[in-house]
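Chemist: structure for the following, please:
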Amino acid sequence: MEGTKVLIGDDDPNVCEIIRLYFEKQNLHVLEARNGEEVLALMEREKPDVVLLDVMMPGKDGFEVCREIRQRWDVPIIMLTAKDDEVDRVLGLELGADDYVTKPFSPRELVARIKAIFRRMDRQAKAADDGRPHLVFPRLEIDGRRRVVLVDGKPVPLRPKEFDLLLFLASSPGTVFTRDELLEQVWGYDYFGDTRTVDAHVKKVRQALKAIQPPCIQTVWGVGYKFEVPGDGGMET
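Modeler: Okay, here's the model as predicted:
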């Protein structure tokens, strides 16, 4: 964590100052932007390690900036929301945010959430080094080691957590997992979000694999989700 470069996008100078003062005591390097355009400019120039985005920024709001960042960079994003609004949380997650924090919050909580994100990333990297399954289904191939998904032989881009969710479900075809089980297995014990996070990521995976119908991630109403490709149990290589 020490030396981590954190970009804060928030038009409230008081919020930025409180965060900056606490983060600097933790030996974190802080960059500040007051609007969406400044955030994107700093992304290009400074290549931060993590981004904190206020939803209600002037000009391009946090959602639009989150979308643009996801199109160009693979960096953890935490959304800062002014109210505990489910719509804001779900929209942010669907656009690719990794977590969200509701104002008012403490800088200490933000640091804890950043640490949790980096712990998850470390676990994922170690798991990849240990080897992951190579799963083959009709029209769909999931290479766990190279973290590549192919549909009809063509690569399909997925965010890291979307890939992890798909790989976990596909490794146990037909098995039904509750949302809490998926949070535990894919996100880890230290995840701060809620079960709507799973729904948002399932939606994104389905959109990415929309060429395959019916969807291979199926909803089991009242329970959770399962992976199933009709007529095939898959093959691990």
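
Chemist: from here on, contacts and neighbour counts on C-alpha atoms
Modeler: OK.

Chemist: in space, what's closest to the residue nearest to the spatial centre of the chain - neighbours in sequence excluded?
Modeler: Nearest to the geometric centre of the chain sits residue 98, at 3.6 Å (CA atoms, centre = their mean). Excluding its sequence neighbours, the residue lying closest to residue 98 (CA to CA, 6 or more residues apart in numbering) is residue 77, at 5.4 Å.

Chemist: for comparison, sequence B:
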Amino acid sequence: MLVEDDHSISEMVDHYLTKEGFGIVHAFDGEEGIRLFQQGSYDLVLLDIMLPKLNGMDFLKIIREKSNVPVLMISAKDGDVDKALGLGFGADDYIAKPFSMIELTARVKAAIRRATQYSAEEPAVNKVIRIHQLAIDIDNVSVLKNGEPLQLTSTEWQLLCLFASNSKKVFTKEQIYRSVWNEEYFDDQNIINVHMRRLREKIEDDPSSPQYIRPFYYESVLVSR
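Modeler: As a prediction, the model looks like this:
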């Protein structure tokens, strides 16, 4: 789904992504987008922030109440505040206007790939990693804390699996980005930091004093058993 009120941008994105094999459903304001989202099933939402009738942030909050579908935010505002705000509401990635269609396509494919890995269930040998109060079920893609399920986005799940599967190993931000996003790292620490903050808010008793994923010299993180 593409929710974008600029018809020229919408047409350009539709033309390019259609050639890449994607089927696109358009909405030109937030209210229309919500209606179409509730009526269908989508692999990803491309969402502009500045929309008529219902802005992108409010749109995102509404769909996050019931869905973990990957959301790629689009905006002409390229400040760190806007990025943090968008990701803090549950977006999976962010791209600023003007953008290249090659970059957009790469980000779309990466987000769908991460979500596919997140949702795939492999009922083979059940592998559960237990760290303090957390039970991380790798095969069934679920996390329990004190027996209660946690709702993670696909990116949060990939981060948690990376750390839990490499307990007490230190990662640089470049290593984290390459492992989870599968892309070249261009020192965009904000995306990693926001996702890490959201993950800590869900798994830690006190996110300001983390016990599971600890900062290390302000450059790396590790998981403590």
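
Chemist: dump the residue contacts of the residue in the second structure that the residue nearest to the centre of the first structure lines up against.
Modeler: In the second structure, the residue paired with residue 98 of the first structure according to TM-score structural alignment is residue 92. Residue 92 of the second structure makes contact with 70, 71, 72, 73, 111, 153, 155, according to CA atoms under 8 Å, 6 or more residues apart in numbering.

Chemist: kindly recompute the last result at 7 Å.
Modeler: When contacts are counted by CA atoms under 7 Å, 6 or more residues apart in numbering, residue 92 of the second structure touches 70, 71, 72, 155.

Chemist: still touching in the first structure? Go through those residues.
Modeler: Here is what carries over to the first structure from the contacts of residue 92 of the second structure, by both residues aligned by TM-score structural alignment, their matches' CA atoms under 7 Å: 70, 71, 72.

Chemist: what helix or strand is the last one on?
Modeler: So the one you mean is residue 72 of the second structure. Assessed by DSSP states H and E, residue 72 of the second structure sits inside strand 71-75.

Chemist: equivalent range in the first structure for that strand?
Modeler: Strand 71-75 of the second structure corresponds to residues 77-81 of the first structure when matched by TM-score structural alignment.

Chemist: the matching stretch: average distance to aligned residues in the second structure?
Modeler: Aligned to the second structure and superposed, stretch 77-81 of the first structure gives a mean residue distance of 0.9 Å (mean CA distance after the TM-score superposition for the first structure).

Chemist: burial check on residue 92 of the first structure, number of neighbours?
Modeler: By other CA atoms under 10 Å, 27 other residues sit near residue 92 of the first structure.

Chemist: what angle sits between the helix or strand containing it and strand 77-81?
Modeler: Here residue 92 of the first structure sits within helix 86-94, counting by DSSP H and E. With axes from the mean of the first three to the mean of the last three CA atoms, to 10 degrees defining the directions, helix 86-94 of the first structure sits at 170 degrees from strand 77-81.

Chemist: buried stuff in the helix or strand that comes right after helix 86-94 of the first structure?
Modeler: Using DSSP H and E, the helix or strand that follows helix 86-94 of the first structure towards the C-terminus is strand 99-102. Buried residues in strand 99-102 of the first structure, counted by 16 or more other CA atoms under 10 Å: 99, 100, 101.

Chemist: show me what residue 109 of the first structure aligns to in the second structure.
Modeler: Checking TM-score structural alignment: residue 109 of the first structure goes with residue 103.

Chemist: count of residues packed around its match?
Modeler: When neighbours are counted by other CA under 10 Å, residue 103 of the second structure comes out with 11.

Chemist: can you tell me the helix or strand for the residue located most distally from the centre of the second structure?
Modeler: Within the second structure, residue 125 marks the point farthest from the mean C-alpha position, 27.6 Å out by CA atoms, centre = their mean. Of the helices and strands defined by DSSP H and E, none includes residue 125 of the second structure.
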